[in-house]
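In: Sequence and predicted structure, then a few things I'm wondering about:
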Amino acid sequence: MSCNMLAHRMILVLALLGFAPARAWATWSIVAVDRDTARIVVASATCVPLEEPRSLKSVQAVVVPGVGAAACQALIDGSGRNQSLVFEELRKGSEPSEILRLLRVDPNLEQRQFGIVDMRGRTAGFSGAKNGRSALDRQGRAPGTEIFYSIQGNILRSDAVVTSAVQAFVATQGALTDRVMAAMEAADRAGGDSRCTCATPPNAAAPCDGKTSHVAYILMAEKDDPLGRSFNDGTYALYLSVTQSNIQPSENANPVKTLRMRYDAWRKTQPDSFR
């Protein structure tokens, strides 16, 4: 790449980022792709009581069906410029490590956290030094598969939240969504986000078992799912979102447990060939 081209690209990056201040949102997330099926799955949970339309997905996830996905978290860029940069670079085919390099011009970088995976099996993660206790990311490949992942979290109960999620992800058999749900549950059991419990409002009118977040979601994008107008508002094959306001009395105030209930109900509607 010529010096002029590189300079032009960096100017575009600076213009995209803008660096608007944002609130710090602790969370954990799983980003994964299956090269055999071309499916992408992203899931996450947090103790910040977000509600639709400003959901956790809307501020965190980056999804390019058939290409790759990312989670942009910790100190969320409320302007969406970081997320837009990641989205556009994934569409171009840029390596995840190169995308992280482009993000390094952000003066708030040490308060950010990123996990990026693409359909070529390339992964990258970054956890800034100012993300509070137990901020870490892990990338890898499920042995014997074409499944690649990035699992990350910050302000967690302990590092075991991420390491337990990784262990569950690689050990679980079945569809990519099955692996991601197992990882979400493992993170929840390990303590999840350190800032909320069943005693922490808001509280849904439902039984509460070991709550470690206020909201949770899972999405799956098929290769041909259409893009939307932004970096994560396409029409995806699966999107389940649990918030304290939409939990039913027959469900559980722990969003991950309710996410499991709703996921299992959806899973039963899928053909035997779904894997």
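Out: Sure thing, it's come through.
In: contacts, neighbours, all on C-alpha from now
Out: Will do.
In: How about the contacts made by the nearest residue to residue 34 once chain neighbours are set aside?
Out: Leaving aside its sequence neighbours, residue 34 sits nearest to residue 147 (CA to CA, 6 or more residues apart in numbering; 4.4 Å). Contacts of residue 147 were listed using CA atoms under 8 Å, 6 or more residues apart in numbering, and they are 32-36, 121, 141, 176.
In: farthest pair in those residues?
Out: 121 and 176 (14.3 Å; CA to CA).
In: Tell me which of the two has more neighbours.
Out: More crowded of residue 121 and residue 176, by other CA atoms under 10 Å: residue 176, with 22 against 19.
In: Against residue 61, how distant is the residue nearest to residue 34?
Out: Counting by CA to CA, to the nearest Å, the gap from residue 147 to residue 61 is 19 Å.
In: Same question for residue 171.
Out: 25 Å.
In: what does residue 244 give?
Out: When residue 244 is compared with residue 61 (using CA to CA), they lie 20 Å apart.
In: next, the one to line up against it:
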Amino acid sequence: MTFTIVARDKDTGLLGIAQSTNPLSVGARCPFIRANVGAVSTQAYTDPGLGPLAIELLSLGHSPEKVIAELGESDPGYAWRQIGIVDRHGRVAAHTGSEAKNYKGAVIGDGYVVMGNLLLTDQVLPDMEKAWRDSAGELFEERLMRVITAGRDAGGDAGGHRSACLMVYDTEPYGRTDLRVDFAPKKKGEPDAVDLLRRAFDTYRPMIPYYKVRPHNPSMIGWIDWLKSQGIEYKD
């Protein structure tokens, strides 16, 4: 149903999530990040309310492992949920309920978790983790994109890929990158949500430094002129 990476960049402290799924608008229901606190994805037969609750518990200093346990105590539907958590220290925990559909599981590493449910093959998660490891040194968002692309290429969601999202937070209370594809029709030969997210990110990527500076310098030149000043020609 959904495949995801939740991660912290150990060099910069950036927190991020990338994911794709068959249902619409995954970015509206599953990913939650608060700067300097942590990142959470709640998926499978998700209760979106668990995301803000998990973030609040992390903000109180609870470890990801403790948050996983506390969510289980409060949620009567916990057997249907899949949850991955990374906190601002890079500590990680995950839960995959017994009622989540196969293939399912989570792989935990240093500062990251890759996880999924209702996956087409059992190769999805290993390939996602490999993409994460192989992309060390790349821009954080690029690494996240490569991970979900690898998951999709290994089969991804057994139902297809109608929606996808990429979310990264720095120290500000808003995302440095927050891109979504809410609906990509399942038509043979047409780009799926992961393809469209890649297109959106490749277009947005040069703007990351611009949007970092502009809140503190609102009189700076417009974004198209700024791109030109960087030697980049914008094309729709």
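Out: Now that the structure is in, tell me what you want to look at. Note that the structure is predicted; figures quoted are calculated from it, not measured.
In: quick one on the thing from earlier: please list the members of the contacts of residue 147 of the first structure that lie in strands.
Out: 32-34, 141 (DSSP state E).
In: who wins for neighbours among those?
Out: So for these (other CA under 10 Å), the most neighbours sit at residue 32, 34 neighbours.
In: For that one, which non-adjacent residue is closest in space?
Out: Leaving aside its sequence neighbours, residue 32 of the first structure sits nearest to residue 149 (CA to CA, 6+ apart; 4.2 Å).
In: Likewise for residue 48 of the second structure?
Out: Per CA to CA, 6+ apart, closest to residue 48 of the second structure is residue 29, 5.3 Å.
In: residues in contact with that neighbour?
Out: With contact taken as CA under 8 Å, 6+ apart, residue 29 of the second structure is in contact with 42, 46, 48.
In: Can you find the partner of it in the first structure?
Out: If you follow residue 29 of the second structure across to the first structure using TM-score structural alignment, you land on residue 59.
In: Repeat that for residue 107 of the second structure.
Out: By TM-score structural alignment, residue 107 of the second structure lines up with residue 138.
In: Surely its match is within a strand?
Out: Yes. Checked against DSSP: H, G, I helix; E, B strand; the rest coil, residue 138 of the first structure lies within a strand.
In: from what I can see, residue 102 of the first structure looks like it's in a strand, true?
Out: No. Going by three-state DSSP, the assignment for residue 102 of the first structure is helix, not a strand.
In: Pretty sure it sits against residue 13.
Out: Yes. With contact defined as CA atoms under 8 Å, residue 102 of the first structure counts as touching residue 13 (6.8 Å).
In: more crowded one of residue 171 and residue 61 of the first structure?
Out: residue 61 (24 against 13).
In: How many neighbouring residues does the nearest residue to the more buried one once chain neighbours are set aside have?
Out: Leaving aside its sequence neighbours, residue 61 of the first structure sits nearest to residue 71 (CA to CA, 6+ apart; 4.8 Å). Neighbour count of residue 71 of the first structure, defined by other CA under 10 Å: 29.
In: what stretch of the first structure does stretch 118-131 of the second structure fall on?
Out: The aligned range for stretch 118-131 of the second structure is 155-168, by TM-score structural alignment.
In: ok, the contacts of residue 29 of the second structure vs residue 167 of the second structure, which is closest?
Out: residue 42 (14.3 Å).
In: Translate that closest one into the numbering of the first structure.
Out: Using TM-score structural alignment, residue 42 of the second structure sits opposite residue 72 in the first structure.
In: Assign its match to helix, strand or coil.
Out: Applying three-state DSSP: residue 72 of the first structure is strand.
In: who's in contact with it?
Out: Residue 72 of the first structure is in contact with 59-62, 82-83, 112-115, counting by CA under 8 Å, 6+ apart.
In: re the thing from before, the residue nearest to residue 32 of the first structure reaches residue 125, doesn't it?
Out: No. Taking CA under 8 Å as the definition, residue 149 of the first structure is not a contact partner of residue 125, at 10.2 Å.
In: any idea how far the equivalent of residue 253 of the first structure over in the second structure lies from residue 99 of the second structure?
Out: Residue 253 of the first structure maps onto residue 191 in the second structure, with residues paired by TM-score structural alignment. In this view, residue 191 of the second structure and residue 99 of the second structure are 31 Å apart by CA to CA.
In: how about the strands in the stretch 1-150 of the first structure?
Out: All strands of the stretch 1-150 of the first structure, identified by DSSP state E, counting those that start in this stretch, fall at 24-25, 27-34, 39-46, 61-64, 68-75, 112-118, 123-127, 136-141, 147-154.
In: The fifth one: which residues count as buried?
Out: So the one you mean is strand 68-75 of the first structure. Going by neighbour count (16 or more other CA atoms under 10 Å), the buried part of strand 68-75 of the first structure is 68-75.
In: how about the ones in strands among the contacts of residue 147 of the first structure in CSV, adding distance to residue 260 of the first structure?
Out: Converted to CSV, those look like this (distance: CA to CA, whole Å):
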residue, distance to residue 260 of the first structure
32, 18
33, 20
34, 21
141, 24
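In: Show me what residue 194 of the first structure aligns to in the second structure.
Out: Checking TM-score structural alignment: residue 194 of the first structure goes with residue 158.
In: count of residues packed around the nearest residue to that match once chain neighbours are set aside?
Out: Once flanking residues are discounted, residue 158 of the second structure sits nearest to residue 120: 4.2 Å by CA to CA, 6+ apart. Using other CA under 10 Å, residue 120 of the second structure has 20 neighbouring residues.
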